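sequence-free structure coming up:
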């Protein structure tokens, strides 16, 4: 039995799967720690009414403001999910929190700098990524205001400010522990699914789709979902796909930080499966459409 087990583990396909899975998980874990730590800090130390005071009272105006505020979080999508959950628990309208969730991984300075480095001869790609990501986040926030229903969201386990008899440090520890353990399990599951696809699909499939303008956009958008590359690294992956059009590569970079397998899993664990599937599906459609429009205008 030991020989059979060892042979199975030494199979090249299994080794490749394990490498990809570990790479995705290890790459995302520091930012998940950052996000859950920030989430715990918000719950323990930030006054409950601060965010409602800072954001405009009208939800329609709060959405683009929250989306633009995503530039302050230098992390990937794994960090934005627990932070967005904390914002909702602190009284921020879900539409604004979701706009922040979508924009933060795509427009922060680290990601934009990495994009500029990956496309040194195409500065318009940085502007296109910024505009397309902000537009997608704002549209999704407004769509939630228009069509979203609270029943699609899992009831949040709110930390109602500072509790008597508990230190703020203890509240931070409890909030951090709860959010991290809950999100980490879904991160592992999403990473496993992404690794399975990455290993199972042959590279020859890429060449099949690169010849068609529309199919190339759709294919790279789908590839971004299943590869689940961290937003700090996805520009270099997009730059390596030289057989595809600039617009298709833009779609890869806009869709990836907003919808991928590990992010869907994290959203399902945080907000509920019903929300995750609805939100991720519509976000993909909007992100692709906006990428095509912005790419056609700037690239």
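Looks like it arrived, so ask away. Not measured: the values here are computed from a predicted model. Numbers count the residues shown, from 1 in each chain.

from now on I want contacts and neighbour counts done on CA atoms only, so please keep to that.
Fine.

centroid-nearest residue for this structure?
Most central in the chain under C-alpha atoms, centre = their mean is residue 77, positioned 3.1 Å from the mean C-alpha point.

thought it was touching residue 263?
Yes - using C-alpha atoms under 8 Å as the test, residue 77 is close enough to residue 263 to be in contact (6.8 Å).

go ahead and confirm residue 188 touches residue 26.
No - look at residue 188 against residue 26 with C-alpha under 8 Å: they stay out of range, at 9.9 Å.

between the two, point out the one with more neighbours.
Neighbours were counted for residue 188 and for residue 26 using other C-alpha atoms under 10 Å; residue 188 has more, 21 against 13.

for comparison:
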């Protein structure tokens, strides 16, 4: 029985690969399969074919996300409904079905409102990112290369790459962040989930160039998340980079606190509390000694007290 089942699965794989070898490719909900580099495309579609033969139920469950998006959209109250929690509950076996839906063979859009369609695509991207599986990187890279998708889709792809956090994912985020306008801001906001020293260095270098206040605010918020002390406790993939990342975050955020005022300064103060690195207090004291204005000196003194009484710190 087992041998017969294995033989049948092998036949299904070869049959599907033969079909996919034709010039015509199916479309995913965000990409066409031809948007992927040939090598990545062939490797991924072979895995998808095998997974479909071995675990058809996983594909059926992911396919149900379309109807769920329509159902939740009918009673949404915000910009769009979220189906991400449902997809996350499907677990690791849903990875390849979700990548299939994103890039190869997605459900039809017929009968879906614009918001339901957005909900489906963002939900798939967010759920893929939560699995932190490097096999998703080629698909997510290709999504970031799409110039015509909604900003929510771009941000979700950036967040997913950040969560995966591989060297390749970080390199793509750094490159993509050189975009412009609202798309650039969406990518920067998505970088916040990338807890890698290389990402902290990228953000620090950017803030040293003193960008405008809107971008500085996004970068400060991203740096606070990249250096988040509590998030690092839950992340073990790159634990050896934790202290250096959080130390750099502290230095960068103190610089931003001094360089900017208003919303950026307050965001930097809050981010320093979240990063909670041991060096922050001394950094603030040195800046306070060199402060030329009474107002800045007083605000640094207030920041010093806030750091000393940090309510977020584990006691």
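Thanks, I have it. Note that this is a predicted model, so its numbers are computed, not measured.

TM-score them against each other, please.
The TM-score (TM-score structural alignment, normalised by the length of structure 1) is 0.29; 136 aligned residues with a C-alpha RMSD of 5.7 Å.

distance of the residue nearest to the centre of structure 1 from residue 27 of structure 1?
11 Å (C-alpha to C-alpha, to the nearest Å).

go on, residue 199 of structure 1?
Taking C-alpha to C-alpha, one finds residue 199 of structure 1 at 18 Å from residue 27 of structure 1.

try residue 135 of structure 1
Relative to residue 27 of structure 1, and taking C-alpha to C-alpha, residue 135 of structure 1 is found at 27 Å.

what does residue 97 of structure 1 give?
In terms of C-alpha to C-alpha, residue 97 of structure 1 sits 24 Å off from residue 27 of structure 1.

so for the two, which sits in the more crowded spot?
Comparing residue 97 of structure 1 with residue 27 by other C-alpha under 10 Å, the one with more neighbours is residue 97, at 25 against 16.

which element, helix or strand, includes the more buried one?
Following DSSP states H and E, one finds residue 97 of structure 1 within helix 94-107.

off-centre distance for that helix?
Between the centre of helix 94-107 of structure 1 and the centre of its host chain there is 9 Å, according to C-alpha atoms, centre = their mean, to the nearest Å.

following the chain onward from that helix, which element is next?
With elements assigned by DSSP H and E, the helix or strand that comes after helix 94-107 of structure 1 is helix 109-118.

what packs against whichever helix or strand comes after that following helix?
Once the chain leaves helix 109-118 of structure 1, the next helix or strand it forms, by DSSP H and E, is helix 124-147. Applying 3 or more C-alpha pairs under 8 Å, 6 or more residues apart in numbering; DSSP states H and E, one finds that helix 124-147 of structure 1 contacts helix 59-68, helix 94-107, helix 109-118, helix 246-255, helix 273-298.

buried residues, helix 124-147 of structure 1. List them.
Using 16 or more other C-alpha atoms under 10 Å as the test for burial, helix 124-147 of structure 1 gives 125-142, 144-145.

list of residues touching that helix?
59-60, 63-64, 67-68, 94-96, 98-100, 102-103, 106-107, 112, 115-116, 119, 250, 253-254, 282-283, 286-287, 290-291, 294-295, 298-299 (C-alpha atoms under 8 Å, 6 or more residues apart in numbering).

any of those buried? List them.
Buried members of the contacts of helix 124-147 of structure 1, scored by 16+ other C-alpha under 10 Å, are 59-60, 63-64, 67-68, 94-96, 98-100, 102-103, 106-107, 112, 115-116, 119, 250, 253-254, 283, 286-287, 290-291, 294-295, 299.

so can I have JSON lines of the helices and strands packed on helix 124-147 of structure 1 showing distance to residue 8 of structure 1?
Formatted as JSON lines, these follow (distance: least, C-alpha to C-alpha, whole Å):
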{"stretch": "helix 59-68", "distance to residue 8 of structure 1": "47"}
{"stretch": "helix 94-107", "distance to residue 8 of structure 1": "37"}
{"stretch": "helix 109-118", "distance to residue 8 of structure 1": "38"}
{"stretch": "helix 246-255", "distance to residue 8 of structure 1": "34"}
{"stretch": "helix 273-298", "distance to residue 8 of structure 1": "34"}
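
quick one: closest of those helices to residue 172 of structure 1.
helix 94-107 (20.7 Å; C-alpha to C-alpha).

what inclination does that closest one have with respect to helix 246-255?
If you take axes from the mean of the first three to the mean of the last three C-alpha atoms, to 10 degrees, helix 94-107 of structure 1 sits at 130 degrees to helix 246-255.

helices or strands up against helix 94-107 of structure 1?
helix 59-68, helix 77-89, helix 124-147.

after the last one, next one along is what?
It refers to helix 124-147 of structure 1. Counting by DSSP H and E, what follows helix 124-147 of structure 1 is helix 168-200.

for that following helix, buried residues please.
168, 171-172, 175-176, 179-180, 183-184, 186-196, 198-199.

what about it, distance to the chain center?
So, by C-alpha atoms, centre = their mean, the centroid of helix 168-200 of structure 1 is 13 Å from its chain's centroid.

what's the angle from it to helix 77-89?
Angle between the axes of helix 168-200 of structure 1 and helix 77-89 is 140 degrees (criterion: the same axes, to 10 degrees).

doesn't residue 231 of structure 2 lie inside a helix?
Yes - under DSSP: H, G, I helix; E, B strand; the rest coil, residue 231 of structure 2 sits within a helix.

near the residue nearest to it when sequence neighbours are not counted, how many other residues are there?
In space, and not counting its chain neighbours, residue 231 of structure 2 is closest to residue 225: 8.0 Å by C-alpha to C-alpha, 6 or more residues apart in numbering. Residues near residue 225 of structure 2, counting by other C-alpha under 10 Å, number 25.
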